[in-house]
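Novice: pasting the structure only:
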């Protein structure tokens, strides 16, 4: 019975990270793309207006978040390959010995 609880304890973590990174990051990217089209005219094919400035700021924030998470994931893979781990003790992630 103890093995089942350990397996389910690990399974919910895999499910949570899968939802966050597997569906969450593409959703944030899609939100950024959608916010870029905020304020543009969709009904007319000949005239287009400039995107709304707030939509552009939201898009930049969404894209920056996606890029930061992707780079942190790559850094984690690189650190574990070199026998190190990532420390977030300071603001920026750094490689430290295990």
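Specialist: Looks like it came in fine. The model shown is predicted, which means the values in this text are computed figures rather than measured ones.

Novice: Could you use CA atoms for every contact and neighbour count after this?
Specialist: Fine.

Novice: Next, the contact list for residue 71, please.
Specialist: By C-alpha atoms under 8 Å, 6 or more residues apart in numbering, no residues touch residue 71.

Novice: Show the subsequent helix or strand relative to the one helix or strand it maps to.
Specialist: For residue 71, the host element (DSSP states H and E) is helix 53-81. Next along the chain after helix 53-81, taking DSSP H and E as the criterion, comes strand 84-87.

Novice: Other residues contacting that following strand?
Specialist: Applying C-alpha under 8 Å, 6+ apart, the external contacts of strand 84-87 come out as 75, 76, 79, 93, 94, 95, 96, 97, 98.

Novice: and the comparison structure, right after this:
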């Protein structure tokens, strides 16, 4: 019974992380693109003006994605960094 509880606990954690990273990051990227597009206005002469709040929302979305990518790469490299340079990150 204890093994079943441990397996179920691990399973929901894997599903949650999979949904968050597998669907959450692409959705956040789409939200950033949408904010950037919705905050843009094209004038008659072809110049594009953007609303500062929309740009800030898009930059925030993109920054979260870049941070998640860097953390993921460092997580994958953690054993290498620890063995080669003695750096413990996680």
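Specialist: Alright, I've got the coordinates. Values in this document were obtained by computation on a predicted structure and should not be read as measured data.

Novice: Need the TM-score between these chains.
Specialist: TM-score for the superposed chains, counting by TM-score structural alignment, normalised by the length of structure 2: 0.78, backed by 86 aligned residues with a C-alpha RMSD of 2.7 Å.

Novice: just to revisit the earlier point, closest one to residue 23 of structure 1 out of the contacts of strand 84-87 of structure 1, please.
Specialist: When the contacts of strand 84-87 of structure 1 are ranked by distance to residue 23 of structure 1 (C-alpha to C-alpha), residue 76 comes first, at 19.9 Å.

Novice: How about the closest one, nearest residue that isn't a chain neighbour?
Specialist: residue 86 (6.4 Å; C-alpha to C-alpha, 6 or more residues apart in numbering).

Novice: neighbours of that neighbour, just the number please.
Specialist: Applying other C-alpha atoms under 10 Å, we find 19 residues neighbouring residue 86 of structure 1.

Novice: repeat for residue 85 of structure 1
Specialist: Residue 85 of structure 1 sits with 18 neighbouring residues when counted by other C-alpha under 10 Å.

Novice: re the thing from before, and which of the contacts of strand 84-87 of structure 1 is nearest residue 17 of structure 1?
Specialist: When the contacts of strand 84-87 of structure 1 are compared against residue 17 of structure 1 (criterion: C-alpha to C-alpha), the nearest one is residue 76, at 14.7 Å.

Novice: Structure 2: which residue goes with the closest one?
Specialist: Structural alignment (TM-score structural alignment) places residue 76 of structure 1 against residue 75 in structure 2.
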